[in-house]
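Colleague: sequence and predicted structure below; questions after.
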Amino acid sequence: MKRKIYTILLALMCFTVGEVFAQGFTLSGRVTDASSGEALIGVNVAVPSLNRGSVTDVNGRYSINLSPGSYQLVTTYIGYKRVTQSVNITNADVSLDIQLEADVVGLDQVVVLGYGEVSRREVTGAIASVRGEEIQFAPVNTIENAMQGRLAGVHIQQNNGKLGQGIQMRVRGSSSVSASNQPLYVVDGVPIVMDDFSLSSAQTNPLSQFNFNDVESIQVLKDASAAAIYGSRAANGVVLITTKSGRSGRTNFNYTYQFGTSEPTNKVEMLNAKEYVEYSRQAAANTDAILGSGTVYQNYWDGELDYMSQYTNWRGCLQSLEQCAVNTNWVDAAFQDAGMYSHDLSASGGNDRTTFFVSGHLSDQDGILIKDRFQRISTRIKLDHKANDRISMGMNISAGRSFHERVSNDNAFSTPIQLIALPPISPIFYPEEDALPNYVPSLEYNNETVYANGLLHAANSKYNVTTMRSTGTGYLAYQLHPTLQFRSEVSADIMTGNDDQWYGQKTARTISAAALGGYASSSWQQSASYSTNQYFNFATNTMEGHALTADFGMSYQYND
């Protein structure tokens, strides 16, 4: 027995000594700027696989203890390019100096400004921008949601938590008390229609048909210089959305499938049936004791409990929760586990004369509230052709359709979240009378709850909003001179919406118009915007380090 113990102790000592020696090797070095050679302070040098790292000191030096093996060393610093390299640790310390190159991509990024493009380093106005790859495949259903929190000075707020509904965007705050504060949206040079097609107080989102996975870049013009291009329409700022274009080379196909689930968190914990009966009857007894009214209020309240429970055995709750005939969790009834999926397919390519980009999108998402669903289907075709050295032309056509199964307004008794106001002894369905006081649910929803039964309303109503948008633009450009180009653009944006509502007679408690056998309405609306731009663009380098650009022409827009 002693020999076994000694053997185990010896093995443990060898293991411990081995570990000490294994971690005794040091990877160290100095991090400097590649161009100037100056030491960089505060650089993160890490081995992600071990969750271990170091930060450079005032001399740019770092040190990490590692055991023998092969590792990926990652070096990151703000304003510099990320460096990843392999490191092998054998049986000795390793010295590795690292040079970082400045990341100037942001300054060379092309920024869209109305009728032209410039490098970001040459921009003097206030512009916030986001690249398409930063928001691509974000788990949201509108482009404003994808932009949220990514643009300085731009505040984006969703009006409520329901899918596909109105979103407020404010550029540097509100500019008017009574008029609209929404910015002007321009997609590929086309000012688009932003009308609300909802008949209720809950606004729809006019951009919900737009597939933000097609976005190349987004620029927000925030200062008064935007008015020089778009006039008074730019008073609240301008959101310029540029979609992807094809590039010369072989045809590339890209398919992406996403799926996910969502569920409510931190739901309100309400009283169960036993707690509700005990506390409410105690309150009635306290009232009788204060007023000296014997058992008047207690008897009255017992009668109310009979009615609320539809004469099922609520008195069993006085014994235990298991003996309650009904114990409804109305919070759970208002919510649902929601799923979502999306398909994106695109193809792009071309040659030195013609390029193309074609995409298709399909998505379907359920909200966490019952009767909340959002679907979208869209497609886009973009062609650019260079006929010769002087003439180029192109077109950009997109179509989208969104379908929204809507929830009742927040201030309506029929909205699902109002269900939490119902007592847990109230059943969802009427009980079978021949089974009373036991509870055997029938097939008919209980319409005698204290507040309206939102589940009955959901089962006997329909509120759908369908919106379709078609946008097309075509252009012809002629290079008159190496410094002067004429460009002609024609575009149209047509949006059609259908607000479709139906309420059965059983919803008369929440919809008074349904009392005479039911109520239905179907409203169709259409808005169209037609525009044309005819302008000259002049660009030249006047001297070394200086450039002159100018645009002059006309723009006409007609809204129908």
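Modeller: Thanks, I have the structure now. Numbering: from 1, shown residues only.

Colleague: from here on, just use CA atoms for contacts and neighbour counts.
Modeller: OK.

Colleague: hang on, residue 84 in a helix?
Modeller: No: according to DSSP: H, G, I helix; E, B strand; the rest coil, residue 84 belongs to no helix; its state is strand.

Colleague: for the stretch 51-200 of the chain, which segments count as helices?
Modeller: Per DSSP state H, counting those that start in this stretch, the stretch 51-200 of the chain carries helices over the ranges 105-108, 132-135, 143-147.

Colleague: residue 491: what's it in contact with?
Modeller: Residue 491 is in contact with 190, 471, 472, 473, 474, 530, 531, 532, counting by Cα atoms under 8 Å, 6 or more residues apart in numbering.

Colleague: and it, which of the three is it?
Modeller: Three-state assignment for residue 491 (three-state DSSP): strand.

Colleague: same deal with the one 10 residues further on?
Modeller: Under the three-state scheme (three-state DSSP), residue 501 adopts strand.

Colleague: residues in contact with it?
Modeller: Residue 501 makes contact with 461, 462, 463, 464, 520, 521, 522, according to Cα under 8 Å, 6+ apart.

Colleague: now those as TSV including distance to residue 400 and secondary structure?
Modeller: Shown next, in TSV, are the contacts of residue 501 (distance: Cα to Cα, whole Å; DSSP: H, G, I helix; E, B strand; the rest coil):
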residue	distance to residue 400	secondary structure
461	26	strand
462	23	strand
463	20	strand
464	17	strand
520	27	strand
521	24	strand
522	21	strand
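
Colleague: of those residues, keep whichever come out buried.
Modeller: Buried subset of those (neighbour count, 16 or more other Cα atoms under 10 Å): 461, 462, 463, 464.

Colleague: residue 172: which of these is nearest?
Modeller: residue 464 (34.4 Å; Cα to Cα).

Colleague: what sits against the closest one?
Modeller: Applying Cα under 8 Å, 6+ apart, we find residue 464 in contact with 403, 404, 405, 406, 499, 500, 501.

Colleague: all strands for the stretch 301-450 of the chain, in order.
Modeller: Secondary structure of the stretch 301-450 of the chain by DSSP state E, counting those that start in this stretch: the strands cover 338-350, 354-366, 373-386, 391-405, 429-431, 441-445.

Colleague: so how many other residues sit close to the residue nearest to residue 355 when sequence neighbours are not counted?
Modeller: Nearest residue to residue 355, sequence neighbours excluded (Cα to Cα, 6 or more residues apart in numbering): residue 246, at 5.0 Å. Residues near residue 246, counting by other Cα atoms under 10 Å, number 20.

Colleague: just residue 326 next, same as before
Modeller: Residues within reach of residue 326, counting by other Cα under 10 Å, total 26.

Colleague: related to what we said a few turns ago, want to throw the contacts of residue 501 into TSV with distance to residue 56?
Modeller: Formatted as TSV, the contacts of residue 501 follow (distance: Cα to Cα, whole Å):
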residue	distance to residue 56
461	65
462	63
463	61
464	59
520	70
521	69
522	67
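
Colleague: want to compare, so here's the second one:
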Amino acid sequence: MGTAKVSINVSNVSVLEALDQCLKGLPLAYIIDDKNIIISKRLGQVSKQPRTRQITGTVANQQNQPLQGATVSVKGAAIVVTTDKNGNFQIGNLPNEEVTLVVTMIGYNTREIQVRVSVRDVTISLDEQVSNLDEVVVVGYGTQRRRDLTGAVSSVSAKQIQDIPTPSLDGALTAKMPGVQVSQTTGAPGGGISVKIRGTGSIGAGNEPLYVVDGFPITASYDQNSNPLNSLNTNDVSSIEVLKDASATAIYGSRGSNGVVIITTKSGRSGKMKIDLDMYTGIQQTTKYMDMMNSQEYASYIIDSRNNAWIDAGGNPSDPNSKRSAIYQILPVLQDPEALKQNTDWQREIFRTAPTQNAQVTFSGGNDKINYMTSAGYYKQEGIIINSNFSRYAFRVNLGAKASDKFKVGLNLAPTYSIRNPVSAEGHFSSGAVVLSALMMPPFLPVYNEDLHHRPRSGQRLQ
């Protein structure tokens, strides 16, 4: 191929548009790999006929060995293929002339590369993923490098949980660690969460792990109505280590029989004062409402059921209430279903769209002698059932000072004030469970009396 001089004059255009103009009419193609532009000879002749948008290529490692089973997907489109035994792949029916390929494989770092559809046989190299064996983890008697650990320990960093909108720290552990089962036992705001490490360890005794915050064990009852971890702000957490086996939990004795969760809060670092402001808001809604009978359907159901039961007892369905026993009588208001105009869906009367909001400000800093971290936060969660909510006011001061090379002093102060207003929502209606009561409430009853006051919850009698 001979040489040709190309001159263009462009402004306020993208690099891709400039390259398209440079190579227009030439048997050349290009790809953008990271920040490098690679121009190569286009296979085949330049044709003005419509062509299929497709890309072929090979995925290899740094030693240029083909990788079988690598996943190649098109970013922003539902197109995914895998490489064959020679590392080759082919992607067709591309949505645009220029796409971003995302290549992933276990044991290798994910790579993204921009490619034009005119490119053939693009080679993509993946870097091996090296695990950080020098990571320091907290265990019961201090800290150790992960390479030196012999026990079963899992870790979660602050970065992994900072964007999870949960009032409780144990809720932030959901699907974060192998062998740690987190289940929500109640939907009430601020309610308890069940955490099991390596399954159920006891039938009669408790199965909750021991929580240790900055070296201090938390001992309290964990149930649907009590969760002491609600007092801990998740934004103040630096790391969470879960000790699973007997060797890792031995220092805690019988208290660690169900595993130990070690929580380390943040501290200041040397340097200028750093101010972090974290705020978010959101809403919670009921995902699905049950289909219920309207007033006419409910009245017909009551009439048919009472008449059928009265017939089984030897009566006549045309008998008035005066001839029937109390359990077979039909309320006068239900005897004409077509006359019922009121249709109340009691589910929608007790549920609501509930807002959630959180705000926290953190000051941290220090020098080679002293470091500090101070935070103040406010969390408010309204329940999806009216009159239920949870709010928390949290304040924390972590102060550390180096008096000498062998002597350090520190202060961890974390006053918290929380308010929880639960509603009896779960269980049998006889215990006041509002959800089941709403499902059983007759739809012909209005929410308000004629004087615009709520109907009484108990003691009401239909005439």
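Modeller: Cool, got the structure. Given the structure is predicted, the values throughout are model-derived calculations rather than measurements.

Colleague: just put the strands of the stretch 301-450 of the first structure in CSV and tack on mean neighbour count and distance to residue 548 of the first structure.
Modeller: Putting the strands of the stretch 301-450 of the first structure into CSV (neighbours: other Cα atoms under 10 Å; distance: least, Cα to Cα, whole Å) gives the following:
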stretch, mean neighbour count, distance to residue 548 of the first structure
strand 338-350, 18, 32
strand 354-366, 21, 29
strand 373-386, 21, 26
strand 391-405, 20, 23
strand 429-431, 21, 75
strand 441-445, 14, 73
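
Colleague: between all of the contacts of residue 491 of the first structure, which two are separated the most?
Modeller: Maximum distance among those (Cα to Cα): 13.5 Å, for 471 and 532.

Colleague: map residue 38 of the first structure onto the second structure.
Modeller: Mapped onto the second structure by TM-score structural alignment, residue 38 of the first structure lines up with residue 65.

Colleague: what do you get for residue 284 of the first structure?
Modeller: Per TM-score structural alignment, the equivalent position to residue 284 of the first structure in the second structure is residue 306.

Colleague: and residue 332 of the first structure, by the same measure?
Modeller: In the second structure, residue 332 of the first structure lands on residue 348 (TM-score structural alignment).

Colleague: count of neighbours near that match?
Modeller: For residue 348 of the second structure, using other Cα under 10 Å, the count is 12.

Colleague: residue 291 of the second structure -> the first structure?
Modeller: Looks like residue 291 of the second structure aligns to residue 269 there (TM-score structural alignment).

Colleague: the most centrally placed residue in the second structure and residue 224 of the second structure, how far apart?
Modeller: Using Cα atoms, centre = their mean, the residue of the second structure that lies closest to the mean C-alpha position is residue 164, 5.9 Å off. According to Cα to Cα, to the nearest Å, residue 164 of the second structure and residue 224 of the second structure sit 21 Å apart.

Colleague: next one: residue 181 of the second structure
Modeller: Noted for residue 181 of the second structure: a distance of 17 Å to residue 224 of the second structure, by Cα to Cα.

Colleague: cool, residue 399 of the second structure as well?
Modeller: For residue 399 of the second structure, the distance to residue 224 of the second structure (Cα to Cα) stands at 34 Å.

Colleague: map residue 29 of the second structure onto the first structure.
Modeller: Mapped onto the first structure by TM-score structural alignment, residue 29 of the second structure lines up with nothing.

Colleague: so what secondary structure elements neighbour the strand or helix carrying residue 29 of the second structure?
Modeller: According to DSSP states H and E, residue 29 of the second structure maps onto strand 28-33. Applying 3 or more Cα pairs under 8 Å, 6 or more residues apart in numbering; DSSP states H and E, we find strand 28-33 of the second structure packed against strand 36-41, strand 111-116.

Colleague: residue 278 of the first structure against residue 316, yeah?
Modeller: No: when contacts are counted by Cα atoms under 8 Å, residue 278 of the first structure is not listed as touching residue 316 (11.2 Å).

Colleague: and of the buried ones among the contacts of residue 501 of the first structure, the nearest to residue 28 of the first structure?
Modeller: Nearest to residue 28 of the first structure, judged by Cα to Cα, of these is residue 464 at 64.2 Å.

Colleague: mind putting the contacts of residue 464 of the first structure into JSON lines with distance to residue 374 of the first structure?
Modeller: Converted to JSON lines, the contacts of residue 464 of the first structure look like this (distance: Cα to Cα, whole Å):
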{"residue": "403", "distance to residue 374 of the first structure": "6"}
{"residue": "404", "distance to residue 374 of the first structure": "5"}
{"residue": "405", "distance to residue 374 of the first structure": "6"}
{"residue": "406", "distance to residue 374 of the first structure": "8"}
{"residue": "499", "distance to residue 374 of the first structure": "14"}
{"residue": "500", "distance to residue 374 of the first structure": "15"}
{"residue": "501", "distance to residue 374 of the first structure": "16"}
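
Colleague: just give me the match in the first structure for residue 82 of the second structure.
Modeller: Alignment note (TM-score structural alignment): residue 82 of the second structure maps to residue 55 of the first structure.

Colleague: so how far is residue 80 of the first structure from its match?
Modeller: Distance, residue 55 of the first structure to residue 80 of the first structure, by Cα to Cα: 15 Å.

Colleague: correct me if wrong: residue 534 of the first structure contacts residue 554.
Modeller: Yes: using Cα under 8 Å, residue 534 of the first structure is in contact with residue 554, at 5.4 Å.

Colleague: and these two? Which one has more around it.
Modeller: residue 534 (16 against 11).

Colleague: tell me the contacts of the more buried one?
Modeller: The contact partners of residue 534 of the first structure, taken as Cα under 8 Å, 6+ apart, are 486, 487, 488, 489, 553, 554, 555.

Colleague: give me that answer again for 6 Å
Modeller: Under the criterion of Cα atoms under 6 Å, 6 or more residues apart in numbering, the contact list for residue 534 of the first structure reads 488, 553, 554.
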